[in-house]
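Participant: Below is the structure, and that's it, no one-letter string:
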């Protein structure tokens, strides 16, 4: 038999114990909040936290670095969803741009290349899928917004991770990866006469490279960095070759000053007789050892925000860094009114899932002030996109887009063409 008095005392004691624990927890929480080490503790917890399907990870301000997350909504102007950034810190605050979808490219492309000459965008090679690569050129006409004029590339020419530059008629192409998956690089170089559609060979590079920074500067074709033959190790090498009117004036490449930091997937731009190298990464996917198809295997990559300029004394100068690390932007840039505009790319890996994180902003580097700004938001995040600018319109096509507004990981390879009016 249970006594009523005993039961009442037990109930009272239980209530007081709960109150005591609650008070102790509140005091501990206040002490934790006032502790100077609270930020690092929270960071440690957050970095080991595994999100559920619908949770949003909130990171401290030291990690956010002025980034914001907003609730889901619809933009009244273009009907595009405002992005909700789940469990990551990649998106930067950016003005909304009104994007218009144009005719898609004849084929989807990843890691392709593009060069604009006047009103024509020449789009080269690239992956169709991880097991299939393109070996032709498509042309987009900005005047009438149509695709046409397809023609084949040389059989020995690389299919992705190309280096490329133009003098306004001739397009110079250096090495890259030959074949699908993570096959090896080639040292072959070519030049295309865009008026006759004829190809010619040029002296091969001293060694093969993946995705080197490439540009014409002061009568010489400069090739810098990229990845070494194993596809992962960053290269610091810098070579140049004198060229004119689509012909090499020398039989061998000249060794130049090494680039300060190696690696592939960077923007390389010449403006007002200055050569700039922007962004990029160290490391990349490699072929799985022993794989008969050279199956791609993920390795550690470090994306960076570095900006370098080569000056009159052939010395590298360090310029203000990008708003955030950005890679896979080698053909995702244009020059507009004394500024360099960069579209999309990839940034630091997702802090929880460690997956690749795509970039969804349009960045501007003002050359006179040497200041960076975020000038717009893309309709979705995308890497290795191909960019052009014509008659006030900013265009981008191809690449690999995100999984959706709340997932910045890469998913579908696209051939879509988009444009927006951009006044800078």
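Facilitator: In hand now; what should we look at? In this text the structure is predicted, and so the values were computed from the model without any measurement. Numbering: from 1, shown residues only.
Participant: C-alpha only now, for contacts and for neighbours.
Facilitator: Will do.
Participant: What residues does the closest residue to residue 356 other than its chain neighbours make contact with?
Facilitator: Taking Cα to Cα, 6 or more residues apart in numbering as the measure, residue 356 lies nearest to residue 349, with 4.9 Å between them; neighbours along the chain are not counted. Listed by Cα atoms under 8 Å, 6 or more residues apart in numbering, the contact partners of residue 349 are 355-357.
Participant: again with residue 222
Facilitator: When the contact criterion is Cα under 8 Å, 6+ apart, the partners of residue 222 are 213-216, 238-241.
Participant: For those residues, work out which two are farthest apart.
Facilitator: The most widely separated members of these, counting by Cα to Cα, are 213 and 241 (14.1 Å).
Participant: neighbour count winner among these two?
Facilitator: Neighbour count, other Cα atoms under 10 Å: between residue 213 and residue 241, residue 213 has more, with 29 against 21.
Participant: what about the closest residue to that one other than its chain neighbours, neighbour count?
Facilitator: Distance criterion Cα to Cα, 6+ apart; nearest residue to residue 213, sequence neighbours excluded, is residue 224 at 5.0 Å. One way to gauge burial is a neighbour count; for residue 224, by other Cα under 10 Å, it gives 28.
Participant: second one coming, line it up with the first:
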């Protein structure tokens, strides 16, 4: 589709914050703001890239950042078990994450994470009805939504199912919502303006082959039907999530990729620097600031200091900045880089 006339913006406005306190970094983390601090946990990294027969490690540590100029510290608390790649969303005082993956496969567990003085506590919520990894998450109308995903990490049959949990009455369990239109999706990205629910991009499969998606959908209220929105200007898989909503109501799609790399894993060119913004009030797309890209580092290392465009990174609005934390920057290569885009006061 045609974009509005807003030109593609350069990457020079990004700030580089202190890197995560792990030299490799993680993808598939969750993040949010608790008691004014930026808090991240979970995720995965590789000991070596896949072509060097590396093994995957799941994270259970919690990392905390007090200020834009500060350095990360490790919290005393840990996840109940190492895991990552959840459906996730946040409120003003809690981080919610559901499903995901661990060394055994996809998970059903659902948690709420809150601050408790100088530390953090987890509350177990009702399990998802079935194991679900690589799903999108969002909170709309007081309900935590989990959209799509797969029951097995190796699956080529992603789900169309949408489930929601009333955060005021979580013991009532999960409610089946209207299925996503079309084919099932994994690694799509969710967003919400508080009331309406949005889902963007992701990967589907046609005759067993992966097909990056341009789709965008909106549900106005729980129990409602899905509305097809104008397509994303190009396919986007693994958009860093949840998609932040800006002061003018625009929803910002940061990162992802448009095509499946057909070449050798070691030669992977990296992911998309171009970003897009969707304005619900006008149903139009525009370009956002491009992500910073200093170029690939050592291609045989499991981590890249960056900054280079990531996928699978959590995005948080904090202290008048949009923060993108870590992520995957090439196949099985992570980054500890943390970047921030200043918002206009």
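Facilitator: Received, thanks. The model shown is predicted, which means the values in this text are computed figures rather than measured ones.
Participant: per the alignment, residue 73 of structure 2 corresponds to what in structure 1?
Facilitator: Using TM-score structural alignment to pair residues, one finds that residue 73 of structure 2 aligns to residue 148 in structure 1.
Participant: Now do the SS call for that match.
Facilitator: Reducing the assignment at residue 148 of structure 1 to three states with DSSP: H, G, I helix; E, B strand; the rest coil gives strand.
Participant: I figured it was touching residue 142, is that so?
Facilitator: No: judged on Cα atoms under 8 Å, residue 148 of structure 1 makes no contact with residue 142 at a distance of 11.4 Å.
Participant: More neighbours: the two, which one.
Facilitator: Taking residue 148 of structure 1 and residue 142 together and counting by other Cα under 10 Å, residue 142 has the greater number of neighbours (19 against 12).
Participant: And residue 166 of structure 2, how far from residue 173 of structure 2?
Facilitator: Residue 166 of structure 2 is 8 Å from residue 173 of structure 2, where distance means Cα to Cα, to the nearest Å.
Participant: do the same with residue 253 of structure 2
Facilitator: From residue 253 of structure 2 over to residue 173 of structure 2 (counting by Cα to Cα), the distance is 30 Å.
Participant: quick one: which of those two has more around it?
Facilitator: Between residue 253 of structure 2 and residue 173, counted using other Cα under 10 Å, the more crowded position is residue 253 (28 against 16).
Participant: Need the three-state assignment for the more buried one.
Facilitator: Of the three states, residue 253 of structure 2 takes strand according to three-state DSSP.
Participant: That one matches what in structure 1?
Facilitator: Using TM-score structural alignment to pair residues, one finds that residue 253 of structure 2 aligns to residue 342 in structure 1.
Participant: same check, this time on residue 197 of structure 2
Facilitator: Structural correspondence for residue 197 of structure 2 with respect to structure 1 (TM-score structural alignment): residue 275.
Participant: Check the burial of that match by counting its neighbours.
Facilitator: A count of nearby residues for residue 275 of structure 1, using other Cα under 10 Å, gives 20.
Participant: that's a helix at it, yeah?
Facilitator: No: looking at residue 275 of structure 1 with three-state DSSP, it is strand, so not inside a helix.
Participant: Surely it and residue 214 touch.
Facilitator: No: in this structure, residue 275 of structure 1 is not within contact of residue 214 by Cα under 8 Å, at 10.1 Å.
Participant: Find the residues that touch each one of the two.
Facilitator: When Cα under 8 Å, 6+ apart defines a contact, the residues bordering residue 275 of structure 1 and residue 214 alike are residue 268.
Participant: Relative to structure 2, which residues correspond to the longest helix seen in structure 1?
Facilitator: Ranked by residue count and defined by DSSP state H, the top helix of structure 1 is helix 4-34. Equivalent residues of helix 4-34 of structure 1 are lacking entirely in structure 2, counting by TM-score structural alignment.
Participant: what's the angle between the helix or strand following that helix and helix 4-34?
Facilitator: Later in the chain than helix 4-34 of structure 1, the nearest helix or strand by DSSP states H and E is helix 38-47. Between the direction of helix 38-47 of structure 1 and that of helix 4-34, the angle (axes from the mean of the first three to the mean of the last three Cα atoms, to 10 degrees) works out to 110 degrees.
Participant: Distance from the chain centre to helix 38-47 of structure 1, please.
Facilitator: Taking Cα atoms, centre = their mean, to the nearest Å, the mean C-alpha location of helix 38-47 of structure 1 is offset from the chain mean by 28 Å.
Participant: Any buried residues in stretch 211-224 of structure 2, and which?
Facilitator: Burial within stretch 211-224 of structure 2, assessed by neighbour count using 16 or more other Cα atoms under 10 Å, is assigned to 211-220, 222.
Participant: I'd like these written out as JSON lines, with secondary structure added.
Facilitator: Shown next, in JSON lines, are the buried residues of stretch 211-224 of structure 2 (three-state DSSP):
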{"residue": "211", "secondary structure": "strand"}
{"residue": "212", "secondary structure": "strand"}
{"residue": "213", "secondary structure": "coil"}
{"residue": "214", "secondary structure": "coil"}
{"residue": "215", "secondary structure": "coil"}
{"residue": "216", "secondary structure": "strand"}
{"residue": "217", "secondary structure": "strand"}
{"residue": "218", "secondary structure": "strand"}
{"residue": "219", "secondary structure": "strand"}
{"residue": "220", "secondary structure": "coil"}
{"residue": "222", "secondary structure": "coil"}
